[in-house]
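**Q** Would you be able to build a 3D model of this:
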Amino acid sequence: MADWRLAVGAVLAVGLAIGGHAAAVHWRPSPATYPLQGIDLGEQPPAVEWGSVRAAGADFAYLVATSGARGRDPGFEANWQALPDAGLRRGAVHLYSLCEDGAAQADAFNAVVPRTADALPATVDIDDRDGCDPPAPGPAATNALRTFVTRVETHTGKPVLLRLSRAVERRYGFSTALVRPLWLQGNFFRPGYAARPWRLWRASDMRRIDGVEGAVNWDVVAP
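**A** Sure thing, here's the model as predicted:
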């Protein structure tokens, strides 16, 4: 009898896990609360069918354009050109290196991303991703990021969004040092780890939709 109960319990646990995963990969915040929703893609994404992304409820898409002072995403230009035809607004992302010169990174981004009237504000994504020894918190780290932001804003004509990881914000406090719109991250639960309210929220990094192979980052704009 005990073995039978254990077997049934195991089956139920597996069923719940499968059901929970299925719910998670299809979940998104309520469009009634957050009318503007979209995706952001990582570096070198797979081929995307943008019409299907639009049909899945996305209003916009953010694409990685550059990383550090030298990295350039090879698929950026083609995807950038395809978004308006699919009825999606478009924005560009720079993956910021805490260990490289801010001015050089801004120049790299500005050389790749055109200034277009329809573009969403550029985004600088700041996280510990380099495998280098990042600078200590203080004026040098903040000034390097401020230089990047200022140069990109001069090029695009719009305020830059700061996409801050929880770890970077805890260490550097960039949301206090630079007063710019914030893009925060937190699966399923609204994030509150920055000094100010967020403008964009990456609500899930596991959603599955037609048109993109694998999981996508699903984002919403604050109402």
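**Q** hey, let's count contacts and neighbours off CA atoms from now on
**A** Will do.
**Q** Show me the helices in this structure, by range?
**A** For the chain, the helices defined by DSSP state H cover 2-26, 50-55, 76-82, 102-112, 139-156, 166-172, 174-177.
**Q** what's in contact with the third one?
**A** So that's helix 76-82. Contact with helix 76-82 is made by 50, 63-65, 90, as judged by CA atoms under 8 Å, 6 or more residues apart in numbering.
**Q** re the thing from before, let me have the helices of the chain in a markdown table, adding mean neighbour count and distance to residue 207 as columns.
**A** Shown next, in a markdown table, are the helices of the chain (neighbours: other CA atoms under 10 Å; distance: least, CA to CA, whole Å):
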| stretch | mean neighbour count | distance to residue 207 |
| --- | --- | --- |
| helix 2-26 | 12 | 4 |
| helix 50-55 | 18 | 12 |
| helix 76-82 | 16 | 20 |
| helix 102-112 | 21 | 28 |
| helix 139-156 | 18 | 30 |
| helix 166-172 | 15 | 21 |
| helix 174-177 | 18 | 27 |
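**Q** just so I know, which of these lies nearest residue 127?
**A** With CA to CA as the measure, helix 166-172 is the member of the helices of the chain nearest residue 127 (5.8 Å).
**Q** One more, please, to line up against the first structure:
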Amino acid sequence: MKSFIAFTLLAALATLTGASPLEQRDNKPKGIDVSGFQSNVGWQSVKNSGVSFTYIKATEGTTYKNPSFGQQWSGASSAGLIRGSIHFAHPDSGTGSAQAQFFHSNGGGWSNDGKTLPGSLDIENNPSGNTCYGLHVGSMVKWITSFSNEYHSLTGRYPVIYTNTAWWKACTGNNGGFGNSNPLWIASYGSSPGALPNGWNAATFWQYANSGSIPGDQDYFSGDMNGLVELARG
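**A** Next up is the predicted model:
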């Protein structure tokens, strides 16, 4: 929690000093996030390009496991990257607690080794149906709470929440109850993260593009390398 608060204060300080979001990101640790679509990643080349961290999709719903996760995880580790895992939420096909357990059992764990980031809950537009998975805002908030609390009980960490502001407003009613516990990973493509969901004053991670010169989506961490390591250590 101390590191999470520090990230918020750091962003506020940048605002007070007049640095633009684009200027702020120039010296931030760069990352990528990948899934089974990027099955063969040249991790050492990624590292040599200046990337410091990666998030790797592990699971989806209660049945899908990324077939490339094991080799992606070991490859990123061998290259010396700080890494974390992702669960793509399907609130329409299993409870939050059940999906947290599935995630934890299939690559979503956490260890206090200084190089493993807390797992991320990817909750966003339904790729194959109703945008909010057929849940009303109250039910969606309960689902996210269930996942978050179960993951915390299994690992001692609250998951990073990956989302975009438009979806959060539409599907949670812009709920502000997660900002004090869950770091935010905002998806916002452009020169700045833009308006954030209610409850967060700053984003810990910013996905600023869905492609680039290196594989996967493109990300920045809001602090410095020491802060990234602190986040990994909890």
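**Q** now what about the TM-score between them?
**A** The TM-score (TM-score structural alignment, normalised by the length of the first structure) is 0.77; 190 aligned residues with a CA RMSD of 2.0 Å.
**Q** Which two of the contacts of helix 76-82 of the first structure have the greatest separation?
**A** Using CA to CA, those reach their maximum pairwise distance at 50 and 65, which is 17.4 Å.
**Q** and of the helices of the first structure, who's closest to residue 37 of the first structure?
**A** Ranking the helices of the first structure by proximity to residue 37 of the first structure (CA to CA) places helix 50-55 first, at 10.2 Å.
**Q** residues in the second structure matched by the closest one, start to end?
**A** The alignment of helix 50-55 of the first structure onto the second structure (TM-score structural alignment) spans residues 43-48.
**Q** Contact partners for the residue mapped onto residue 199 of the first structure from the second structure?
**A** In the second structure, the residue paired with residue 199 of the first structure is residue 204, using TM-score structural alignment. Contacts for residue 204 of the second structure were tallied using CA under 8 Å, 6+ apart; they are 4, 7-8, 183-185, 221-223.
**Q** Please determine how far residue 204 of the second structure is located from residue 106 of the second structure.
**A** With the distance defined as CA to CA, to the nearest Å, residue 204 of the second structure ends up 25 Å from residue 106 of the second structure.
**Q** nearest residue to the one residue sitting closest to the centre of the first structure other than its sequence neighbours?
**A** Of all residues in the first structure, the one closest to the mean position by CA atoms, centre = their mean is residue 40, 5.1 Å from it. In space, and not counting its chain neighbours, residue 40 of the first structure is closest to residue 62: 4.4 Å by CA to CA, 6 or more residues apart in numbering.
**Q** Could you verify my assumption that that neighbour touches residue 94?
**A** No: assessed by CA atoms under 8 Å, residue 62 of the first structure is found out of contact with residue 94, at 10.3 Å.
**Q** what does residue 85 of the second structure align to in the first structure?
**A** Superposed on the first structure with TM-score structural alignment, residue 85 of the second structure falls opposite residue 92.
**Q** how near is that match to residue 201 of the first structure?
**A** Counting by CA to CA, the separation of residue 92 of the first structure from residue 201 of the first structure is 16 Å.
**Q** now do residue 168 of the first structure
**A** 16 Å.
**Q** How about residue 129 of the first structure?
**A** On the measure of CA to CA, residue 129 of the first structure and residue 201 of the first structure end up 20 Å apart.
**Q** So for the two, which sits in the more crowded spot?
**A** Shown here are residue 129 of the first structure and residue 201; by other CA atoms under 10 Å, residue 201 has more neighbours (23 against 11).
**Q** Quick check: that one touching residue 221?
**A** Yes: using CA under 8 Å, residue 201 of the first structure makes contact with residue 221 at a distance of 6.5 Å.
**Q** quick one on the thing from earlier: please look at the residue nearest to the centre of the first structure and residue 59 and confirm they touch.
**A** No: when contacts are counted by CA under 8 Å, residue 40 of the first structure is not listed as touching residue 59 (11.3 Å).
**Q** Spit out the contact partners of the residue opposite residue 112 of the first structure in the second structure once aligned.
**A** Aligned by TM-score structural alignment, residue 112 of the first structure pairs with residue 106 of the second structure. Taking CA under 8 Å, 6+ apart, we find residue 106 of the second structure in contact with 58-59, 65.
**Q** what does residue 182 of the first structure give?
**A** Listed by CA under 8 Å, 6+ apart, the contact partners of residue 182 of the first structure are 161-164, 175, 196-200.
**Q** Could you find the counterpart of residue 182 of the first structure in the second structure?
**A** In the second structure, the residue paired with residue 182 of the first structure is residue 184, using TM-score structural alignment.
**Q** Against residue 23 of the second structure, how distant is that match?
**A** With distances taken as CA to CA, residue 184 of the second structure is found 20 Å from residue 23 of the second structure.
**Q** now residue 113 of the second structure
**A** Distance, residue 113 of the second structure to residue 23 of the second structure, by CA to CA: 31 Å.
**Q** Which members of the contacts of residue 106 of the second structure are positioned in strands?
**A** 58-59, 65 (DSSP state E).
**Q** now, among these, which is nearest to residue 137 of the second structure?
**A** Among these, residue 59 lies closest to residue 137 of the second structure (CA to CA), at 24.0 Å.
**Q** Check the gap between that closest one and residue 86 of the second structure for me.
**A** From residue 59 of the second structure to residue 86 of the second structure the distance is 7 Å (CA to CA).
**Q** do residue 123 of the second structure as well
**A** For residue 123 of the second structure relative to residue 86 of the second structure (CA to CA), the value is 10 Å.
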